[in-house]
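> Have a look at this prediction, sequence included:
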Amino acid sequence: MEQLVGTGVALVTPFKNDFSVDVPALERIVEHCVHGGIDYLVALGTTAESATLSKADKQLVIDVIVRANAGRLPLVLGIGGNNTAAVVEEVSQTDLSDFDAILSVSPYYNRPTQEGIYQHFKAIAQASPKPIVMYNVPARTGSNMLPETTLRLAKDFNNIVAIKEACGDMIQIDEILKDKPEDFMVISGDDFTALPTVLAGGSGVISVLGQGLPTSFSKMIRLGINNDSDEAYQLHHALQPLMQLIFEEGNPAGIKSIFESLGLGSAVVRLPLVEATPRLKSKIADFLKSFDKVYA
């Protein structure tokens, strides 16, 4: 799927001080990404705080992103969970006409075996009218989807087109790249491994930081795809301190602090997450000022 090559971003859900969805802020963030050179947008991923959004909130977020994007960039919709039957039902009942693919996380909390993970994605693949990007994020799910499971699913189902791999382990990522079907895509799910994954043969990234600094981040990935590793690593090393800062107190507290500094949205998050501390906000704001002087 050419639509998913390059830099995708897992959009935040901006909130007002009363914790309701901030529609104008979400519109500004979409515009910021489009004009910054992002290649596609992901709605209702983990970074969107989808776990604390009501059904009405989720529909509002979808409607705002679709309207603000206005057909300019490909769209991916997050639909996942640890109840396979419920995920299948949601996939079957959701209007996916505006979306190019769905992103579905490996089942969390239940800690299924590799066979259980396989059967979970098999059920989704059989129900989905759209291509599926699987999402492996062991730090959040409590289990690691092993390369043999990923490759088995990639070979068995034509509509499973990619893996968003956030294991943080380049050895595991290389195992998938080495044996994957030719048209199966390996997408980094970590900002830290985005460039190494691309240089090893991956298709790009679904980024958190990319929505905050879209121009620089998407340029880094384009350079990587074109095998211009020297200039790409210059940007990677320049951005690396901010990659660390935005995850220091959890996601999306850090990236929302960037949007607060940029005047695009507030830093408000919903419990059980809490807003970034003044100390972290100050460090992020100082970094953005110094970075802007060099890369603006």
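Received, thanks. Residues are numbered from 1 along each chain as shown.

> Please count neighbours and contacts with C-alpha atoms only from this point.
Noted.

> show me where the stretch 151-296 of the chain has helices.
170-179, 194-199, 214-225, 229-246, 253-262, 278-295 (DSSP state H, counting those that start in this stretch).

> for comparison:
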Amino acid sequence: MTLPAPLSGVVPPVCTPLTPDGEVDVPSLLRLVDHLVAGGVHGLFLLGSTSEAAYLTDLQRRLVVEAVVGHVGGQLPVLAGAIDMTTPRVLDNVREVTTAGALAVVVTAPFYTRTHPAEIGRHYRRVAAVCPVPVLAYDIPVSVHTKLPAELVLELAADGVLAGLKDSSGDLGGFREVVTGVRGRPDLGGFSVLTGSEVVVDAALALGADGAVPGLANVDPHGYVRLDRLFRAGDRDAARGEQERLCALFRMVGVGDPARMGRNSSAIGAFKAALHLRGVIDCPLTAEPQIPLSAEEVERVGKFLAAAGLL
């Protein structure tokens, strides 16, 4: 299998189920993959933010990719994050995930210190020069402290460095600039533009996005696939209605008490609690040092699922 150009549809950033002692729970991971495949998704993105990649060891990261690639057997394209602080460390990750079978890698700008656009450009060019598979940029300024400039993304796309963009910046104006720039260039017709937002997928598609990488699709893949299908069929009113249902479900990410945990603990904890309540994974544990949801918070997740017709 090769990566579609452009990649389109719903490509969930797959959660990484853990055992009670913090190891990768491979049987639960494969059940989750089966759940997503049954939901009709169009690809799988491993080792992103929703996958808790930043909290996993190098061995755990490789195990995730090997297990999923071996399980799906070419049914769907599998992308993997090669996300780390510096170019040399990203190159190490690229080698590991591509050896494990990933069809494309997803790479952020370098982080820890703020980087200049010229440094970001050098980073992506160095990665693409040695990477045996397509490279997609991952724009997530909340985590890497740097917003990818639209003009840089388009320059790297035109030079064949980048094959696509996953935009989790929340900047619809910047996203539109990339989409418009790509659509105005016939030679960039294979460049994939994907939104990482759960709550504006219909708006992103209306702007010309190729697809979405929503973390909530772990919980409700059928809903996002239905939204994508309705929009492409031209039924925008029905697509908007489905988006609004998913927006209501997405409010589960706020169940965690902000006085004792961060938003990431709450959001990933809610996704995993929902998957546990739905019988997909065995344990809702999040990786250290994230704080687990309380029993009362898990109960609130269950109410969101019930309201959405998922429990």
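Good, I have the coordinates. From a predicted model like this one, the values you see are computed outputs, not experimental measurements.

> In TSV, list the helices of the stretch 151-296 of structure 1 along with mean neighbour count and distance to residue 78 of structure 1.
Formatted as TSV, the helices of the stretch 151-296 of structure 1 follow (neighbours: other Cα atoms under 10 Å; distance: least, Cα to Cα, whole Å):
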stretch	mean neighbour count	distance to residue 78 of structure 1
helix 170-179	16	22
helix 194-199	24	20
helix 214-225	23	21
helix 229-246	17	22
helix 253-262	23	19
helix 278-295	14	28
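
> Columns distance to residue 185 of structure 1 on top of those, output as TSV?
Shown next, in TSV, are the helices of the stretch 151-296 of structure 1 (distance: least, Cα to Cα, whole Å):
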stretch	distance to residue 185 of structure 1
helix 170-179	9
helix 194-199	11
helix 214-225	13
helix 229-246	20
helix 253-262	26
helix 278-295	30
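
> which one of those lies closest to residue 128 of structure 1?
Among the helices of the stretch 151-296 of structure 1, the nearest to residue 128 of structure 1 by Cα to Cα is helix 170-179 (23.4 Å).

> In structure 2, what stretch matches the closest one?
Helix 170-179 of structure 1 corresponds to residues 172-181 in structure 2, going by TM-score structural alignment.

> distance between the matching stretch and the chain's centre?
Chain-centre distance of stretch 172-181 of structure 2: 19 Å, with Cα atoms, centre = their mean, to the nearest Å.

> One more: stretch 122-135 of structure 2?
20 Å.

> buried set for that stretch?
Across stretch 122-135 of structure 2, burial judged by 16 or more other Cα atoms under 10 Å covers 123-125, 127-128, 131, 133-135.

> equivalent range in structure 1 for it?
Stretch 122-135 of structure 2 lines up with residues 119-132 of structure 1 when matched by TM-score structural alignment.

> do the same with stretch 294-305 of structure 2
Aligned using TM-score structural alignment, stretch 294-305 of structure 2 spans residues 277-288 in structure 1.

> got the contact list for stretch 73-82 of structure 1?
3-4, 34, 39-45, 87, 90-91, 98-110 (Cα atoms under 8 Å, 6 or more residues apart in numbering).

> What about those residues, which are in strands?
40-43, 101-105 (DSSP state E).

> quick one: which of those residues is nearest to residue 224 of structure 1?
Distances from residue 224 of structure 1 to those, taken by Cα to Cα, are shortest for residue 40, at 17.2 Å.

> so who does the closest one touch?
Contacts for residue 40 of structure 1 were tallied using Cα under 8 Å, 6+ apart; they are 3-4, 7-9, 73-76.

> now do 10 Å
Counting by Cα atoms under 10 Å, 6 or more residues apart in numbering, residue 40 of structure 1 touches 3-10, 33-34, 69, 72-76, 100, 206.

> Mark which of those residues are buried, thanks.
Taking 16+ other Cα under 10 Å as the criterion, what is buried in the contacts of residue 40 of structure 1 is 4-10, 33-34, 69, 73-76, 100, 206.

> rewinding a little: which one, of the helices of the stretch 151-296 of structure 1, ends up nearest to residue 23 of structure 1?
In this view, the helices of the stretch 151-296 of structure 1 are compared for proximity to residue 23 of structure 1 by Cα to Cα, and helix 253-262 is the closest at 14.2 Å.

> Contacts for stretch 115-127 of structure 2, please.
With contact meaning Cα under 10 Å, 6+ apart, stretch 115-127 of structure 2 is reached by 82, 86-88, 90-91, 94, 105, 107-111, 114, 128, 131, 135-137, 144-149, 151-153, 155-156, 159-162.

> Go again with 7 Å.
Here stretch 115-127 of structure 2 makes contact (Cα atoms under 7 Å, 6 or more residues apart in numbering) with 87, 91, 109-110, 146, 161.

> Show me the contact partners of the match of helix 170-179 of structure 1.
Stretch 172-181 of structure 2 has contacts (Cα under 7 Å, 6+ apart) with 150, 154, 193, 207-209.

> Quick one: map residue 242 of structure 2 onto structure 1.
By TM-score structural alignment, residue 242 of structure 2 lines up with residue 235.

> Just give the closest residue to that match, not the sequence neighbours.
Excluding the flanking residues, the one nearest residue 235 of structure 1 by Cα to Cα, 6 or more residues apart in numbering is residue 220, at 6.0 Å.

> which residues touch the one you found?
Counting by Cα under 7 Å, 6+ apart, residue 220 of structure 1 touches 232, 235-236.

> That one and residue 236 of structure 1: what is the separation?
Per Cα to Cα, to the nearest Å, residue 220 of structure 1 is found 7 Å from residue 236 of structure 1.

> Equivalent analysis for residue 184 of structure 1, please.
Distance from residue 184 of structure 1 to residue 236 of structure 1, by Cα to Cα: 25 Å.

> Next: residue 189 of structure 1.
For residue 189 of structure 1 relative to residue 236 of structure 1 (Cα to Cα), the value is 15 Å.

> tally of neighbours for whichever residue in structure 1 pairs up with residue 38 of structure 2?
In structure 1, the residue paired with residue 38 of structure 2 is residue 35, using TM-score structural alignment. Summarising burial for residue 35 of structure 1: neighbours were counted as other Cα atoms under 10 Å, giving 11.
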